[in-house]
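Trainee: Structure here, sequence nowhere to be found:
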């Protein structure tokens, strides 16, 4: 068995980010294929599973467990379950990053900015 999905079919109207929820496609992982402008990124949150990022283009400032990591193309960063984290486009151009969730469904817990 296999499934083929076009990334453009996973983008919400007006967004350049593809959202792949594994359970909808017979997969044990989910991911965001993010394409964002400078300054954009999610707020502080955590998941009950690990998350892995692969930076494809641009520069991401990732905050994980209170530490900041500047990540450029080819950098892979992994955070463990229940680790508070966020990232944003810290560069002057587009950020292309894949955010892989070790779960067939997304489970997000948003956190106050100071945690």
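Mentor: Received, thanks. The model shown is predicted, which means the values in this text are computed figures rather than measured ones.

Trainee: can we go C-alpha only for contacts and neighbour counts from here?
Mentor: Will do.

Trainee: how about the strands in this structure?
Mentor: Along the chain, counting by DSSP state E, strands occupy 18-20, 30-36, 45-46, 51-57, 60-64, 67-71, 76-79, 85-89, 95-101, 109-110.

Trainee: And the residue nearest to the spatial centre of the chain, how far from residue 1?
Mentor: For the chain, the residue lying nearest the average C-alpha position, counting by CA atoms, centre = their mean, turns out to be residue 99 (2.9 Å). Distance, residue 99 to residue 1, using CA to CA, to the nearest Å: 25 Å.

Trainee: Same check on residue 32?
Mentor: Distance, residue 32 to residue 1, by CA to CA: 23 Å.

Trainee: same deal with residue 77?
Mentor: 31 Å.

Trainee: So between these two, which is more surrounded?
Mentor: The neighbour comparison of residue 77 against residue 1 (other CA atoms under 10 Å) goes to residue 77, with 15 against 3.

Trainee: thought that one was touching residue 52?
Mentor: Yes: contact criterion CA atoms under 8 Å: residue 77 and residue 52 qualify, at 5.7 Å.

Trainee: ok so, going back, format the strands of the chain as JSON lines; extra columns: distance to residue 8.
Mentor: Shown next, in JSON lines, are those (distance: least, CA to CA, whole Å):
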{"stretch": "strand 18-20", "distance to residue 8": "7"}
{"stretch": "strand 30-36", "distance to residue 8": "10"}
{"stretch": "strand 45-46", "distance to residue 8": "26"}
{"stretch": "strand 51-57", "distance to residue 8": "17"}
{"stretch": "strand 60-64", "distance to residue 8": "23"}
{"stretch": "strand 67-71", "distance to residue 8": "25"}
{"stretch": "strand 76-79", "distance to residue 8": "24"}
{"stretch": "strand 85-89", "distance to residue 8": "21"}
{"stretch": "strand 95-101", "distance to residue 8": "15"}
{"stretch": "strand 109-110", "distance to residue 8": "27"}
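
Trainee: another structure for you, compare them:
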């Protein structure tokens, strides 16, 4: 069996980020498909599982624990469970990034 979740264009006042939780579809992972403007990104937070990011377009600055680094298209960044982290679009254009959560539901605690 399989499921297809069709893309829906957001309204002008809605976020372009897509949230997918696997438990709703029989999947074992969850994810965000992020589409951010320069300067946008989530605040510092943690998860009780690892998170993996795949940068598709743009330039992101990641803060992971005490370390800050930049990632570019094609880069993959992984953070262990319970490590505080965040990212921000530091490029001139849009940031497209996939945030893969090793859980069938997204559990996120902002710090």
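Mentor: Perfect, I can see it now. The model shown is predicted, which means the values in this text are computed figures rather than measured ones.

Trainee: Just to check, the residue nearest to the centre of structure 1 is in contact with residue 51?
Mentor: Yes: contact criterion CA under 8 Å: residue 99 of structure 1 and residue 51 qualify, at 6.8 Å.

Trainee: Identify the residues contacting the residue nearest to the centre of structure 1.
Mentor: 31, 32, 33, 34, 51, 52, 53, 54 (CA atoms under 8 Å, 6 or more residues apart in numbering).

Trainee: Name only those of those residues that count as buried.
Mentor: For the contacts of residue 99 of structure 1, a neighbour count by 16 or more other CA atoms under 10 Å gives the buried set as 31, 32, 33, 34, 51, 53, 54.

Trainee: Distance-wise, check the equivalent of the first one over in structure 2 relative to residue 66 of structure 2.
Mentor: Aligned counterpart of residue 31 of structure 1 in structure 2: residue 31 (TM-score structural alignment). Going from residue 31 of structure 2 to residue 66 of structure 2 by CA to CA gives 24 Å.

Trainee: same deal with residue 40 of structure 2?
Mentor: Residue 40 of structure 2 is 20 Å from residue 66 of structure 2, by CA to CA.

Trainee: more neighbours, these two?
Mentor: Using other CA under 10 Å as the criterion, residue 40 of structure 2 and residue 66 rank with residue 40 on top: 15 against 8.

Trainee: what's the matching residue for that one over in structure 1?
Mentor: Match for residue 40 of structure 2 (TM-score structural alignment): residue 40.

Trainee: Surely its match is in contact with residue 89, unless I've mixed up the numbering?
Mentor: Yes: if you go by CA under 8 Å, residue 40 of structure 1 and residue 89 touch, sitting 5.5 Å apart.

Trainee: Now do the same contact list for the residue lying closest to residue 111 of structure 2 once chain neighbours are set aside.
Mentor: Distance criterion CA to CA, 6 or more residues apart in numbering; nearest residue to residue 111 of structure 2, sequence neighbours excluded, is residue 45 at 5.3 Å. Contact analysis of residue 45 of structure 2 by CA under 8 Å, 6+ apart lists 84, 85, 86, 108, 109, 110, 111.

Trainee: What residue in structure 1 is paired with the fifth one?
Mentor: Same thing as residue 109 of structure 2. Using TM-score structural alignment, residue 109 of structure 2 pairs with residue 109 in structure 1.
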